Structures are given as C-alpha cells and as structure tokens.
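>>> just coords:
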C-alpha cells in the first residue's frame, strides 16, 4: 500500500491508479498512508485482506471481459 500511496501522491490525475487504489484498498486507508508519507499524519493505512482479494477478483474479471471485447 505504501507504493500505491506514493504513486497516488505523484500522479493524482491517473484514473486507472485511483481505480486500483479504491478496488484493492479502502480509499480512507490509502489516504491515511498518503498523509503519513507527506508527514502530516502518524496513522498508517490498514489493509483488509478480504477487501483486497474481493477487489482483485473483480478487477481481474473486468480486465478479462475487456480483453475479450477487443
């Protein structure tokens, strides 16, 4: 999540990156990690394994459907 939060800081306009951040991790947790990187907040983002795998499966299925349509 630390790498993803860092990328969200560097490329806030990247919609694909933000979509992955929201799908794999709860946005509030990514935001907390971004704040920690910026040294504004001390609280780290929490990772929910269930949310991560649910998001990964959904993202994978959507990618598979997109590839089939092309």
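Thanks, I have the structure now. A quick note: this is a predicted structure, and the numbers were derived from the prediction, not measured.

>>> going forward, measure contacts between C-alpha atoms and count neighbours the same way
Will do.

>>> Tell me which stretches of the protein form helices.
For the chain, helices defined by DSSP state H occupy the ranges 2-10, 15-24, 27-37, 49-69.

>>> for comparison:
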C-alpha cells in the first residue's frame, strides 16, 4: 500500500512536474535547457527534479506578466 500523497513526492519526472504546476512539458524542458531548473539523473536517461529544486524554480519565476511584443 502506498500511503504517500502526490504532495509527498521527493522528486518529479518532467511530465509529473509539468502537471503539478500546470505548465507544458516544453516549459519544463526549456527551464532545464536554460539552466534555470536543475535535474538529477539517477539513471542514464531519466531526469528527476527534486521537490526542493522544483519549489526553488517556481518561486524564482516573475510575479508580473511579461509585456506582449
């Protein structure tokens, strides 16, 4: 039996983090590619984003809506 709730996760896959913060996978991948979001790699390919890193990234986002160009 798994008694952990989704909020109890210690780390997220790219897909799960995107769903958790209601953004696209592309947004998460762009944040990783730009160095704004730092994943860890427990295996050769699968990226995991630790909960603390996800929270740090989320709190670092601007609070003002960008102006349209």
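It's in. Note that the coordinates shown come from a computational prediction; the quantities given were computed from them, not determined experimentally.

>>> Kindly provide the TM-score of these chains.
The TM-score (TM-score structural alignment, normalised by the length of the second structure) is 0.36; 46 aligned residues with a Cα RMSD of 3.7 Å.

>>> Out of the helices of the first structure, indicate the one that is most buried.
With neighbours taken as mean count of other Cα atoms under 10 Å, these reach their highest mean count in helix 27-37, at a mean of 19.

>>> What angle do helix 15-24 and it make with each other?
Counting by axes from the mean of the first three to the mean of the last three Cα atoms, to 10 degrees, helix 27-37 of the first structure lies at 110 degrees to helix 15-24.

>>> Which other helices and strands does helix 27-37 of the first structure contact?
Applying 3 or more Cα pairs under 8 Å, 6 or more residues apart in numbering; DSSP states H and E, one finds that helix 27-37 of the first structure contacts helix 2-10.

>>> now the residue nearest to the spatial centre of the first structure: how far from residue 8 of the first structure?
By Cα atoms, centre = their mean, the first structure has its centre lying nearest to residue 21, at 1.4 Å. Residue 21 of the first structure sits 8 Å away from residue 8 of the first structure, taking Cα to Cα, to the nearest Å as the criterion.

>>> what's the answer for residue 67 of the first structure, then?
Applying Cα to Cα, the value for residue 67 of the first structure to residue 8 of the first structure is 26 Å.

>>> Can you report how many residues lie near residue 49 of the second structure?
22 (other Cα atoms under 10 Å).
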